[in-house]
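*Asks:* give the three-dimensional model of this entry:
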Amino acid sequence: MDAEGLLAPWPGPYGGLPPFDQATPERIERAMRLAIDRRREDVTAIADNPNAATFENTVLALEKSSRAFRQVETLRAVFASTRMGDGMVEADKRLAPLIAGIEDEIAQNSRLFTRIEAVLAARSALEPDQVQLAERVHRHMLRRGAALTPAKRAELTELNGRIARLQAEFQSNLSKSGDEVVWAVDAGELEGLPASAIASAAKLADELGKPGVWAIRNTRAAVWSVLQFARSRRLRQRVRDMWVGRCAAEGSCDNRALVKSIVTLRGKAARLLGYPTFAHMAVEPRMAKTPEAALDPLMAIWSPVRFESLVRLKDLQVIADADGLGEPIQAWDYLFYREAHRRMRLGFDSERVREYLEVNNVLAALFDAMGRLHQVQFRELNDVARVHPDVRVFEVSRDGSAIGVIYADLLAREGKMPSSWQYELRTPENIDGRVIGLSNVCTNFQRGPDGEVLLGWEYANVLFHEFGHALHMLFSRARYPSLGSMQVAWDVVELPSQLNERWLFDPPLLKRHMRHHRSGAAMP
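*Replies:* This next block holds a predicted model:
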């Protein structure tokens, strides 16, 4: 498949699936440039239509015009976050300002804006979701400069292009920071660490060309293990400093100047659009509406949270003093003594819990809970193109009919962002017939030295959380993609996923599915 082929409707079942096996950074870049040109042509035709503006020939036509663009954008986003090799980072930096530029060009098309306003002027003849879509397009165009003078539009476009380029560079640096390591050359430094963590550190050091020592990579799973279990305070401090200092020290990953530039440019763009600060611009479309409304509840709980935290810290200080610490607990001590508190006062051992949270057990529990809650079933698909062999793909069905497909990219690897997220590969729609959604769930679980994937409680929680986002997206019944369930006010997006987390705490669910990874015994 050549670059032009990436713009064609996706092949295969389920209304088509992303051709990850046919995509390369070079093809994606060429396809995106073609998609931008085609989108420009389509929008120009809509804006220059000699017929009177209607919902169908203006708003709906605009919604349909972006399909090929969205397809290529999906491939770009997945490669740029999970498969950064082979020149993808450089391609993404080149594409970022072009993508921002076409968005500004469309939004600032005065003829198109006039037609959108004409559609809204006749809103009484439209259905409610048609009005909502027209209003969303209108609002988006205003926030990209539609009402500005030509000179200010040009300035905004230039600012947005620079911001996009800097953000792509920021993300690239953040990803590279996951390759940083802290070296341990003395086995005594590793006292207290789980055997699996020690073995993984030895394996990483061997892969990096230093057999006989240990390497702690700058990823959350490796860092948290040290901070929770390592008795060596010096190692804890070194690892914690590496983690909190990501992209904040001199070197190839330094993001400090980028952050300053992005913040400055965002402020300029917001003021051009009439907002006093970028915070006012960012919060306006959310439920909070103003920065003050967002900040007030945080400040209201600050004092009681601080009081409770100090009480807990005193409890931990007692344990630390008995352990011979001899000084106040520091940031790199907190997780270590919190873990000690759990073991001593509560009889709870995080590492023992981990032995039951094998990734397939957690998935089985998740699918069971979602089946009982939402009457959906999950079936693994094997003959599907994927961005990496580790990715697992699941059909989601209800009453015998597929309602979506979830790509589960769960394992850490080189060239993948060190985080957890859910991304819409395709938003459900029902314009010319039902099209089901496709979701990409990404985490960075670590394989053990024997290939086992055992999750700490917080990582099992992450899996329930991200699948909550995926189901929220797949359950959308919106007719138009731009009104899909992930397009709600951003403060609302986290609600379904946070509710979904709570089902991990269901005791019968844990008893049914959480079995010891070796003995098969149920979790006590």
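
*Asks:* when you work out contacts or count neighbours from here on, use the C-alpha atoms and nothing else.
*Replies:* Noted.

*Asks:* which residues of the stretch 201-350 of the chain fall in helices?
*Replies:* For the stretch 201-350 of the chain, the helices defined by DSSP state H, counting those that start in this stretch occupy 220-229, 233-244, 256-272, 278-283, 291-322, 331-346, 350-354.

*Asks:* pull the longest strand from the chain.
*Replies:* Longest strand of the chain, by residue count under DSSP state E: strand 401-411.

*Asks:* what packs against that one?
*Replies:* Contacts defined by 3 or more Cα pairs under 8 Å, 6 or more residues apart in numbering; DSSP states H and E place strand 401-411 against strand 392-398, strand 437-445, helix 457-474.

*Asks:* contacting residues around the first one?
*Replies:* With contact meaning Cα atoms under 8 Å, 6 or more residues apart in numbering, strand 392-398 is reached by 375-382, 384, 402-409.

*Asks:* go again using 6 Å as the cut-off
*Replies:* With contacts defined as Cα atoms under 6 Å, 6 or more residues apart in numbering, strand 392-398 is touched by 376-381, 402-408.

*Asks:* what angle do it and helix 457-474 make?
*Replies:* If you take axes from the mean of the first three to the mean of the last three Cα atoms, to 10 degrees, strand 392-398 sits at 50 degrees to helix 457-474.

*Asks:* which one of the helices and strands packed on strand 401-411 lies nearest to Val185?
*Replies:* Using Cα to Cα as the measure, strand 437-445 is the one of the helices and strands packed on strand 401-411 that comes nearest Val185, at 25.4 Å.

*Asks:* and for comparison, fold this next one:
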Amino acid sequence: MNPLLTISNSLNNPPAFSKITNDHFKPAFEQLIEKAKAEIDKIGASEAQPTFENTIEALEFAGKDLDRVSAIFFNLNSAETNDEMQAIAREVSPMLTEFSNDILLNEQLFKRVKTVYDQQNREDLSPEAQTLLDKTYKSFTRNGALLSDEKKARLRKIDVELAQLSLEFGEHVLAETNKYELVLENEADLAGLPDQIKEQAAETAENKGYPGKWVITLEYPSYVPFMTYSARRDLREKLAKAFGSKAFKGDDLDNREIVKQIVKLRNERAKLLGYKTHAHFVLEERMAQSPDKVMDFLSELEKYGKPGARRDVEEVAAFAQKLDGLEKLEKWDFAYYSEKLKKEKYNVDDELLKPYFQLEHVVEGVFKTAEKLFGIRFIENPSIDRYHKDVTVYEVKDENDNDVATFYADFFPRAGKRAGAWMTSYAGQYKDESGNHRPLVSIVCNFTKPSKTTPSLLTFNEVTTLFHEFGHALHGMLANGTYESLSGTSVYWDFVELPSQLMENWCYEKECLDLFARHYKTGEKIPQEYIERIKESASFMEGYQTMRQLSFGMLDMAWHGTENLEVENVAAFESDIMSKTDVLAPIEGTNMSCSFSHIFQGGYSAGYYSYKWAEVLDADAFEYFKEHGIFNRSIADKFKEHVLSAGGSEHPMKLYKRFRGQEPDVKALLRRAGLLQ
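*Replies:* Here you go, the predicted model:
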């Protein structure tokens, strides 16, 4: 019996992960694609007059079993993959793309959708139903429904190629990350490293077959601390070059040709559909609306960010000169010396703070924060099946003990897990005649594992990462829409980061830190003076960090928002774009584009600016909380009702203004960042 074919869509039904093997996936996909096709064909072939219910709603609820299995498979392919799964992904991705195109290029079906779109009286529909109608119609037109047969065939071919190229891009980056090892032979190589990082490096070495040595990898929990604390400038340079040259070495894992192909195909696809560029196509469905508006936004921030970034670099360079006689500050020096400068200026650093941020306590703190704001509780349930022993599963309940969600927490790196941190869903929230289907939500991170002598202690940056991903999770868990495609995080991409980035603000507030920040050995609460130093240092190097984010956003827009783009040399193209925002010399032999997974593997193409866009929203929103108290329940209720529970039911600016009473103010971000001089 294939457990993927017996998954019930009954309320809150988690997958039986322990019964699923790789052999189950392909047969399940094949069978469920056929089942979904039959459901779609039935809608298209209906002889009844097309209505919102028998066409638009019917389409929304078709293929639920396939959606569920796709979510399970592709989430596992990110969090617990292996060569066999990656091979299956390469097989099933074209099948799913073809199935999707079969729907979107089905003329009979589109005719019915268009009839409803043209004839439906909008006043008879709820705002959410109106959004669904518009979104459904656009999903056809934006995928070629109005094209000639010849152009439709080309569009299908492009979509299959893009799905394959995106997978290949990600596999190359993961393979490059996994294969690199900086093997350290003696104590002198460890100069400057905190004890816990040394211990972790020794355990990594042992696991990789280097007993008695230390190994640093390109995974963030290994790479970032080394770049921050290692006193060995030669090794920092070596590691920075390895990190920055992922998939950029001219070998079989090189991504340069893939980048060029992806960009070319995306722009060709956009032109087929009548758009100037891929960015014009993408931004039609974003708050920002157009590449010009995005560039105006990024340029406005650059006006304040670049002078701040130059001041930051000058300050760090002068400090490095004074401390070590360093003649020229390089990129691989910046984290090391800025961390030392931060410690000198604010007497605060990760090693001072980490003992107060034991992972289990931080998790407890984020749960308490959610309870105080939104009235939800998290109850661990070890009997719920999980896909790896490191995953912890919780039932989420409201104040009346109703089911809110099932929550999976997966915190530690391993070979089968991609780098970074993300939130995802194994099943989304929606309502039908059987009730309100509650979501299965997961956050996946790569924090330092506990060692034999020390629990997992987080840097302050990792604490904010956890709160960030948990904000996304709240968006999924508190969803309360009718339609899954508009529920939870199914919102415009430049709105989706609002809940996550907003949650980070609580990490800087005493009222919140007092809930969980206590010394893992003594139980002592984090001292008030440390909290003050954290707050004082919050905008430290903010000019430099702002320019770093803007440079990524501008690189993304250059790849995707340039008409008739022809790129021969990926490195030269990137260098030209990045030189406009660089405040430190680039590292020779490195390239961002070749490992820029957000835009070439994930969903952020023509959308990387949205991190900064959402920062404006979150800074503005948190000012509202600060005015009335950070745990003010009535403000939290408004945020829950108009943002978290509303999902993508209406245009995000309408929702935001209902919550805030005004449009967001860009100056709120500049005030918080200390960039308004």
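
*Asks:* any idea which of the helices of the stretch 201-350 of the first structure is most buried?
*Replies:* Most buried of these by mean neighbour count (mean count of other Cα atoms under 10 Å) is helix 220-229; its value is a mean of 21.

*Asks:* mean deviation of it from the second structure?
*Replies:* Once the two are superposed, helix 220-229 of the first structure sits an average of 1.0 Å from its aligned residues in the second structure (mean Cα distance after the TM-score superposition for the first structure).

*Asks:* that helix - contacts with which helices or strands?
*Replies:* helix 331-346 (3 or more Cα pairs under 6 Å, 6 or more residues apart in numbering; DSSP states H and E).

*Asks:* okay, the angle between the helix it packs on and helix 233-244?
*Replies:* 110 degrees.

*Asks:* sorry, back to before: output the helices and strands packed on strand 401-411 of the first structure as a markdown table; include the columns mean neighbour count.
*Replies:* Formatted as a markdown table, those follow (neighbours: other Cα atoms under 10 Å):
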| stretch | mean neighbour count |
| --- | --- |
| strand 392-398 | 19 |
| strand 437-445 | 24 |
| helix 457-474 | 23 |
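
*Asks:* mind listing the strands for the second structure?
*Replies:* With DSSP E as the criterion, the second structure has strands at 182-184, 214-216, 377-380, 392-397, 403-410, 422-427, 430-432, 435-437, 440-444.

*Asks:* and Tyr611 of the second structure, which of those is closest to it?
*Replies:* Each of the strands of the second structure has some distance to Tyr611 of the second structure by Cα to Cα; the shortest is strand 422-427, at 14.0 Å.

*Asks:* give me the mean deviation of that closest one from the first structure.
*Replies:* Strand 422-427 of the second structure differs from its equivalent in the first structure by a mean of 1.2 Å after superposition (mean Cα distance after the TM-score superposition for the first structure).

*Asks:* please pick the buried ones from the contacts of strand 392-398 of the first structure.
*Replies:* 376-378, 402-408 (16 or more other Cα atoms under 10 Å).

*Asks:* make JSON lines from those and add distance to Asn444 of the first structure to it.
*Replies:* As requested, these are exported to JSON lines (distance: Cα to Cα, whole Å):
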{"residue": "Val376", "distance to Asn444 of the first structure": "26"}
{"residue": "Gln377", "distance to Asn444 of the first structure": "25"}
{"residue": "Phe378", "distance to Asn444 of the first structure": "22"}
{"residue": "Ala402", "distance to Asn444 of the first structure": "27"}
{"residue": "Ile403", "distance to Asn444 of the first structure": "26"}
{"residue": "Gly404", "distance to Asn444 of the first structure": "23"}
{"residue": "Val405", "distance to Asn444 of the first structure": "20"}
{"residue": "Ile406", "distance to Asn444 of the first structure": "16"}
{"residue": "Tyr407", "distance to Asn444 of the first structure": "14"}
{"residue": "Ala408", "distance to Asn444 of the first structure": "11"}
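
*Asks:* which among the residues you listed gets closest to Ala187 of the first structure?
*Replies:* Ala187 of the first structure lies nearest to Ala408 out of these, by Cα to Cα, at 36.3 Å.

*Asks:* Val396 of the first structure versus that closest one, what's the distance?
*Replies:* In this view, Ala408 of the first structure and Val396 of the first structure are 12 Å apart by Cα to Cα, to the nearest Å.
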